[in-house]
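Q: With the input below, show me the fold.
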Amino acid sequence: MTSGATIEWSEKYRPETLSAIVGNSKPVRELCAWASEWQHGIPDQRAAILYGKPGIGKTTAAHALAHDFGWEIIELNASDQRTAGVIQKVAGSASKTASISGGIRLIVLDEADNIHGTADRGGAQSLVKIIKNTSQPILLTANDLYGVSQSIKDLCVPIAFRSLQSRSIIHVLKDICHDEGIACEAEVLQRIAENAHGDIRSAINDLQAVAQGKSELHSEDVVISARDSRDTIFTALKKIFKGKDIKEALTATYSIDETPDNLIQWIDENLPNQYRGRDLTSAMLALSRADIFLGRVQRCQNYRMWRYAGAMMTSGVVVSKSHEYPGARFMPPSRWRRLGRTRTSRQIRDAISEKISTLCQVSQRYARLNFLPFIRMLFVDHDYAVHLAARMNLDISEIAYVTGSKKDTKKVKTIYQEAQALIEDKSSEGIEIFGGFGAREEKVRVEPEKPEKEPKKPEKKPQTSLFDF
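A: As a prediction, the model looks like this:
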């Protein structure tokens, strides 16, 4: 084997051109069509989103596109913090200017479905503004299209990448073995390809692991555990609503990355569109019993009851069906969409509660439920609002949340500016006290010391008697 074994083969043999990408010819054509529009000016849809399972070539396609079209590429990946400030600094500035050579610059944002949480607060809103105003192409990648904000999806061309078939993966593995000088049996490549479940990156990594230090590979050399093949939630829902086997429906839920609390919301959302009449009533009864068990799990922390909840919400729904219904397409829980729309507001609320809990030495939950409403009442008074904003060091978004106003209103801006000025005054005052800078010098009049007079010594009288001392 060559010295290239020290390099990860998934990087060493990463396709550099779109023509070298296997198994996804249709999405590659769609990607090229979108990119070609940029050669003739700014198109209507300035961004595209590549979505599909991990390891099937989405990021590789983005880099290959830049290579084929001669574009400069700027990438912001999932390991980077994607707050509004970072996205505006990196992607925002890049979206308004061309490359150094004057050509087109491709901006790639990896794993756009993971822009959430306190660390990425405001990132989605900032990205929407950048896409609307960009003069350069923007390419997003996502593992789960449903995890991407709807406002972002509305501005993008969706391009679906599919899992690779085993024969396509085998073809790639054969070429790698040939380049590395490894004699490999066909059965070995077949087992590795099937174990990857469409993930070509995992297949290449498995091949490198079993070929380490070998020039020949036989079937007995392949000792790799079966990779966990995860079904999607839609596969499980199909077996619940369209299937007839209660055991198959229950087993399908074991191979998805959803807790029973999430799964019951999926079933509850889609059940009215899949069943009718008495079947719907019976299925809802089974679902309500599953919810009772979930409540007991939460109260008692006895997670063994999950099995009963899972059986009721899957097998109970299956047996409730008396005949087939023409069902509609499956939809994600509407509650999640509502929470997604209020995500930023909840993050700001939690950030304020954390500051209150730190200052008042109480829990964050107690601060949110008891102190935050009281602080909102105090913010009605302007002077109180300024001093509290300075004391808690609130930013302009947090002030807008407490006052119930928008960030660009005069009231919010005035409170923020006066609070910042008060913070600066306190800081400068603290520096003067600590360092003694600017202290007023007091003139002390020094008078010359007067020589002290020696006390007069008493004159000694002659002793006249025995007791006269």
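Q: C-alpha from now on. contacts and neighbour counts both.
A: Noted.
Q: what's around the spatially closest residue to residue 193 that is not a sequence neighbour, how many residues?
A: Spatial nearest neighbour of residue 193, chain neighbours left out: residue 166 (5.3 Å); criterion: Cα to Cα, 6 or more residues apart in numbering. When neighbours are counted by other Cα atoms under 10 Å, residue 166 registers 22.
Q: With the one 3 residues further on instead?
A: The local packing count at residue 169 equals 25, with neighbours defined by other Cα under 10 Å.
Q: Next one: it from residue 15, what distance?
A: Distance of residue 169 to residue 15, given as Cα to Cα, to the nearest Å: 13 Å.
Q: picking up where we left off before, the residue nearest to residue 193 against residue 190, yeah?
A: Yes: assessed by Cα atoms under 8 Å, residue 166 is found in contact with residue 190 at 7.4 Å.
Q: Now stretch 84-104: buried residues?
A: Of the residues in stretch 84-104, 84, 85, 86, 87, 88, 91, 92, 94, 95, 98, 104 count as buried by neighbour count, 16 or more other Cα atoms under 10 Å.
Q: closest to residue 267 among those?
A: Minimum distance to residue 267 across these is 34.9 Å, recorded for residue 84 (Cα to Cα).
Q: Could I get the contacting residues of the closest one?
A: Counting by Cα atoms under 8 Å, 6 or more residues apart in numbering, residue 84 touches 120, 121, 122, 123, 124, 125, 126, 127.
Q: Any figure for the gap between it and residue 151?
A: In terms of Cα to Cα, residue 84 sits 15 Å off from residue 151.
Q: Run through who's touching stretch 218-235.
A: By Cα under 8 Å, 6+ apart, stretch 218-235 touches 184-185, 187-188, 195-197, 206, 210, 252-253, 255-258, 330.
Q: what about 6 Å?
A: Residues outside stretch 218-235 that contact it (Cα atoms under 6 Å, 6 or more residues apart in numbering) are 185, 188, 195, 255, 256.
Q: any idea which of those residues has the most stuff around it?
A: Going by other Cα under 10 Å, residue 195 tops the contacts of stretch 218-235 with 20 neighbours.
Q: Now do the buried residues in the longest helix seen in the chain.
A: Across the chain, the helix with the greatest residue count (assigned by DSSP state H) is helix 410-435. For helix 410-435, the neighbour count (16+ other Cα under 10 Å) marks 412, 413, 415, 416, 418, 419, 420, 422, 423 as buried.
Q: Return the member of the residues you listed nearest to residue 341.
A: residue 412 (22.5 Å).
Q: That closest one and residue 125: what is the separation?
A: 20 Å.
Q: swap in residue 173?
A: 42 Å.
Q: Please say which of these two ends up with more neighbours.
A: Set residue 173 next to residue 125 and count neighbours by other Cα under 10 Å: residue 173 wins out with 22 against 15.
Q: Before we compare anything, build this one as well:
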Amino acid sequence: MLIKKHVPKKLSEIIGQYKGIVKFSRFVKSQKKKAVIIYGEPGIGKTLAIRVFATEQGFELLEIPPSGTRDKKEIISKIGIASQQPSLFGGNKIIMIDELESFGAGNRGVIRALIDVIKKTNYPIVLTSNNPWNSKFKTLRKYCEMIEFDKVDWKDIEQYLAKICKSEKIDVEPVVLKKIAARSQGDVRSAVMDLDVLTTNKSEVKNTDFFDLFREREENIFYAVKMVLKSFDGNVAFEAFNNVKIDSSEFLMWLDQNMHYEYLDPISLKKGYENVALSDKFNNRVLKTQNWSLSYYPNFLVSVGVQQAKTRVTQNISRYMRPELLMKIFSLAAKRRKARGISQQISGKLHASGNALMRDFYPYFNFIIEKNPEMGKELTTYLESE
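A: Next up is the predicted model:
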């Protein structure tokens, strides 16, 4: 796979994150605080930068993956001990905890245990996060430096993809690389994976290949929706859903958008939406407990459960719609969560409630950052100071 073959070996090879890497290097050297949260969108190089930095600078790296230590007792016994013991080779050490969001799910006191480890550690602790502004991390943020990794500019991604193609001796039309880069929305990993799919067993890729690939993916989604809403065979529906390679939380939005076109009987529609709601409920439980063995249930409910809710199949030739409105709502909700997190973070500094700041302060704060970055930087520095 290209993603493994062309993984950067040097910090200079990581694209679009020069500022973040410099800040991280300064953190390791100064260690004004004993921990740092590196945050940003998925696929932009947060974890990779830490690994490469450790290799280049001769640090031993103790990496705690998302599926690893997430229990209070294990944190104290495993991370706590590692933060005190010398490196195996007598050198420096970095402890990295990947995906902060999965911390503390279903375990009381786990964040407090992590803070206690940070207070006593002899080595820098690095936490990566897609969005660290959740209120449950409010106290933790006080003990950590915050370093943001930016979305990578699509032009940088385009050049990076061109470099890979040259190395692999694959002739790809420039417009294809431009479209892959733009479609990635700053996610380098996603762009390389798309390129890998397009170039598999090919020495030449044209613009038509790009359209064929992504039309096929969307056609598969429409086909899965059709099999759930039109067929009665549970095996067919479950197989169609599994072949799409999207999670149940995304698929249920497609069903929510289109079910009423097929389920004209009120009872069938009611049962169908009940299964969608149950699937969403199980998804939340999986995320909260991090018990991924439960994933079968939301997958089953959103496919076979919805399919078996109907009493008859309509003879309509339905034109299914993409859940664009729902995606906009989810995007708006994500922005509001970020605004709420920032407002709660600075509430102590401004002696006001998070809700009041979100209503009366955050819109102007956001406007200042957008229109006058220099003033926004000074204001941010003031608000982040102790």
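Q: and of the contacts of residue 84 of the first structure, the nearest to residue 432 of the first structure?
A: Distance to residue 432 of the first structure, by Cα to Cα, is smallest for residue 121 among the contacts of residue 84 of the first structure, at 36.3 Å.
Q: Which residue in the second structure aligns with the closest one?
A: Alignment note (TM-score structural alignment): residue 121 of the first structure maps to residue 108 of the second structure.
Q: what kind of secondary structure is its match in?
A: With DSSP: H, G, I helix; E, B strand; the rest coil as the basis, residue 108 of the second structure sits in coil.
Q: which residues in the first structure form strands?
A: 47-51, 72-76, 105-109, 138-142, 156-160, 183-184, 216-217 (DSSP state E).
Q: can you redo those strands as CSV with mean neighbour count?
A: Converted to CSV, those look like this (neighbours: other Cα atoms under 10 Å):
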stretch, mean neighbour count
strand 47-51, 25
strand 72-76, 18
strand 105-109, 25
strand 138-142, 24
strand 156-160, 19
strand 183-184, 16
strand 216-217, 17
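Q: Next, format these as JSON lines and append distance to residue 316 of the first structure.
A: Shown next, in JSON lines, are these (distance: least, Cα to Cα, whole Å):
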{"stretch": "strand 47-51", "distance to residue 316 of the first structure": "34"}
{"stretch": "strand 72-76", "distance to residue 316 of the first structure": "46"}
{"stretch": "strand 105-109", "distance to residue 316 of the first structure": "43"}
{"stretch": "strand 138-142", "distance to residue 316 of the first structure": "34"}
{"stretch": "strand 156-160", "distance to residue 316 of the first structure": "34"}
{"stretch": "strand 183-184", "distance to residue 316 of the first structure": "49"}
{"stretch": "strand 216-217", "distance to residue 316 of the first structure": "49"}
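Q: Can you give me the neighbour number for the nearest residue to residue 316 of the first structure once chain neighbours are set aside?
A: Nearest residue to residue 316 of the first structure, sequence neighbours excluded (Cα to Cα, 6+ apart): residue 286, at 5.4 Å. Other residues near residue 286 of the first structure come to 22 when the count uses other Cα under 10 Å.
Q: Same question for the one 3 residues further on.
A: A count of nearby residues for residue 289 of the first structure, using other Cα under 10 Å, gives 16.
Q: Now do it against residue 310 of the first structure, distance only.
A: Distance from residue 289 of the first structure to residue 310 of the first structure, by Cα to Cα: 10 Å.
Q: Out of the contacts of residue 84 of the first structure, which end up buried?
A: If we count by 16+ other Cα under 10 Å, the contacts of residue 84 of the first structure have these buried: 120, 121, 122, 123, 124, 126, 127.
Q: Those residues into a markdown table, with extra columns for distance to residue 31 of the first structure?
A: Below are those laid out as a markdown table (distance: Cα to Cα, whole Å):
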| residue | distance to residue 31 of the first structure |
| --- | --- |
| 120 | 28 |
| 121 | 30 |
| 122 | 28 |
| 123 | 25 |
| 124 | 23 |
| 126 | 24 |
| 127 | 20 |
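Q: quick one: which of the residues you listed is nearest to residue 63 of the first structure?
A: For these, the residue nearest residue 63 of the first structure by Cα to Cα is residue 127; the value is 20.5 Å.
Q: Which residue in the second structure aligns with the residue nearest to residue 193 of the first structure?
A: Matched by TM-score structural alignment, residue 166 of the first structure corresponds to residue 154 in the second structure.
Q: Next, work out how far apart its match and residue 190 of the second structure are.
A: Relative to residue 190 of the second structure, and taking Cα to Cα, residue 154 of the second structure is found at 12 Å.
Q: and what of residue 93 of the second structure?
A: 30 Å.
Q: Count the residues that sit near residue 26 of the second structure.
A: Neighbour tally, residue 26 of the second structure, other Cα under 10 Å: 12.
Q: what's the counterpart of it in the first structure?
A: When the first structure is aligned by TM-score structural alignment, the residue opposite residue 26 of the second structure is residue 33.
Q: ok, that match to residue 132 of the first structure distance?
A: Distance, residue 33 of the first structure to residue 132 of the first structure, by Cα to Cα: 20 Å.
Q: Over to residue 13 of the first structure?
A: On the measure of Cα to Cα, residue 13 of the first structure and residue 132 of the first structure end up 36 Å apart.
Q: can you map out the helices along the stretch 51-200 of the second structure?
A: Remark: helices assigned in the stretch 51-200 of the second structure by DSSP state H, counting those that start in this stretch are 72-74, 80-82, 110-120, 138-142, 154-168, 174-184, 188-199.
Q: Quick check: buried residues in the fifth one?
A: If you call a residue buried by 16+ other Cα under 10 Å, then helix 154-168 of the second structure has these buried ones: 154, 157, 158, 159, 160, 161, 162, 164, 165.
Q: Repeat that for stretch 186-199 of the first structure.
A: Result for stretch 186-199 of the first structure [16+ other Cα under 10 Å]: buried residues 188, 189, 190, 191, 192, 193, 194, 195, 196, 197, 198, 199.
Q: In the second structure, which residue range corresponds to that stretch?
A: So stretch 186-199 of the first structure is aligned with residues 174-187, judged by TM-score structural alignment.
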